[in-house]
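Participant: Output the structure for:
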Amino acid sequence: MCIALRHQFEEFIQLTDEEFEYVCSFFHATKFNKHSLIIQIGDVVDREYFVVKGLLKTFVTDENGKEHILQFAMENWWVSDYQALNTKERAGFNIECLEEVEILYFSLADKNKLCDEMPKIERFFRLKTTSGFLNLQKRVMVLIKNDALSRYKQLYEQYPTLFQRVPKSMIAAYLGVTRETLSRLSI
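Facilitator: Just a heads-up that it's a prediction; the model follows:
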């Protein structure tokens, strides 16, 4: 499992074998079954997850029972409730496994320890956080500026394999439209 993690780090930084072995010692591997919740609204969040295999969704359900998907997390993605993790607030959304999932996780304390000890690791997480923030800004702008068809096409171009892994109702919940709207678009 740590091979995928090494590739993830090497997108931004170079680690010696010894450095990577040390970093990897902070991570723990686990598996979750399909439909398992790894974070549930109200939970105390003390872990950050790296997806080795599988697919998860981050979502909330409104007072009318409508599901709103904030994020899908597939292989080589990081996922957590970052607000809860970093502010010690309770989780504000759920993270559910849509498939059998294999993940690596570590605690915020371990992440901070690694970042304090290894500037390379701090650089990696700074660059990943910046990249994530930029992608979030792009997602918000797409939701604001583009119509449903444009959002659908852009998502398909960016993540074509996602469409074989989740039903259209989840794509609709991610795009902020109803399943019926997607059907009317003749997609």
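Participant: Every contact and neighbour count from this point should use C-alpha atoms.
Facilitator: Will do.
Participant: Could you pull out the strands in the chain for me?
Facilitator: Taking DSSP state E, the strands of the chain run over residues 28-32, 37-39, 47-53, 56-61, 67-73, 78-79, 94-97, 101-107.
Participant: elements contacting the second one?
Facilitator: Yep, that's strand 37-39 we're talking about. Strand 37-39 is packed against strand 94-97, with contacts defined by 3 or more C-alpha pairs under 8 Å, 6 or more residues apart in numbering; DSSP states H and E.
Participant: and the strand it packs on, how far from the chain's centre?
Facilitator: Relative to its chain's centre, strand 94-97 lies at 10 Å (C-alpha atoms, centre = their mean, to the nearest Å).
Participant: ditto for stretch 67-75
Facilitator: 7 Å.
Participant: what does it contact?
Facilitator: 51-62, 79, 170, 173-174, 176 (C-alpha atoms under 8 Å, 6 or more residues apart in numbering).
Participant: Now the second one, please; I'll put the structures next to each other:
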Amino acid sequence: MYKELRQHFEKIISLTDSEFEYICSHFSVKKLKKHQFLVQEGDLVNNDYFVIKGLLKAYHTDNEGRESIMQFAMEDWWITDYQAYFSQSKATLNIDCIEDIEVLSLSLQNRDKICAEMHKVEHFFRKKSNMGYIALQRRILSLLNSNAKERYDQFVDLYPSLIKRLPKILIASYLGVSRETLSRLSS
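Facilitator: I've put the predicted structure just below:
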């Protein structure tokens, strides 16, 4: 299970076996079933999660009960409510399992500890954060400047494997369109 994490780290930094064993000692394994919550709105958020297996969605529910999906996460991706994680406060998002999942969880305290002790791990997380900022900016600009068809085409280009794994209703929510509109776009 930790081999996936090592491969993930080594896309950015190189690690000795002993360094990697030390890093792993700060993670814990969590397994959940489809439809269980990894994070629930209002809960304290203590962990960031690296996905080993499965698929999740992070979403906000408005006062009228409408879901707006902020993010999906599949194998080799990270997910949490980052605002709550970094401020050690209550979640404003829900993170729900679309499939059965296995994740490695890392507390903020452990993250800070290994980053302080190992400069290359701090470098890794800085690079991952930068990539996350870029993805978020791309998503916001897409929502602001692209029509529904363009947003759908961008999603297909960026995440072809997700198209096969996600129900259309979830893709529609992520793109900010109705399921009917998505059906027209994808046919």
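Participant: Overlay them and tell me the TM-score.
Facilitator: TM-score of the superposed chains, computed with TM-score structural alignment, normalised by the length of the first structure, equals 0.97; 187 aligned residues with a C-alpha RMSD of 0.9 Å.
Participant: ok, back up a step: buried ones among the contacts of stretch 67-75 of the first structure?
Facilitator: 51-60, 79, 170, 173-174, 176 (16 or more other C-alpha atoms under 10 Å).
Participant: and those, which two are the farthest apart?
Facilitator: Farthest pair in these (C-alpha to C-alpha) is Val52 and Gly176. Separation: 27.6 Å.
Participant: can you pull the contacts of Arg151 of the second structure?
Facilitator: Per C-alpha under 8 Å, 6+ apart, neighbours of Arg151 of the second structure: Ser142, Leu143, Leu175.
Participant: what does Gln88 of the second structure give?
Facilitator: Leu44, Val45, Asn46.
Participant: Look up how far Lys11 of the second structure lies from it.
Facilitator: Distance from Gln88 of the second structure to Lys11 of the second structure, counting by C-alpha to C-alpha, to the nearest Å: 29 Å.
Participant: Same question for Lys127 of the second structure.
Facilitator: 11 Å.
Participant: Which one of the two is surrounded by more residues?
Facilitator: Set side by side, Lys127 of the second structure and Lys11 show more neighbours around Lys127, with 13 against 9, by other C-alpha atoms under 10 Å.
Participant: Can you give me the end-to-end span of stretch 159-174 of the second structure?
Facilitator: End to end - C-alpha to C-alpha - stretch 159-174 of the second structure spans 12 Å.
Participant: matching residues in the first structure for that stretch?
Facilitator: Under TM-score structural alignment, stretch 159-174 of the second structure corresponds to residues 159-174 of the first structure.
Participant: Contacts made by the matching stretch with the rest, please.
Facilitator: Residues outside stretch 159-174 of the first structure that contact it (C-alpha under 8 Å, 6+ apart) are Glu67, His68, Ile69, Leu70, Gln71, Leu98, Tyr156, Thr178, Arg179, Leu182.
Participant: Which one of the residues you listed is nearest to Glu117 of the first structure?
Facilitator: Gln71 (31.0 Å).
Participant: The closest one: neighbour count?
Facilitator: Gln71 of the first structure, neighbours per other C-alpha under 10 Å, totals 15.
Participant: which position in the second structure aligns with Phe133 of the first structure?
Facilitator: Using TM-score structural alignment, the equivalent of Phe133 of the first structure in the second structure is Tyr133.
Participant: Against Ile69 of the second structure, how distant is that match?
Facilitator: 17 Å.
Participant: In terms of neighbours, single out the busier of these two.
Facilitator: Ile69 (21 against 12).
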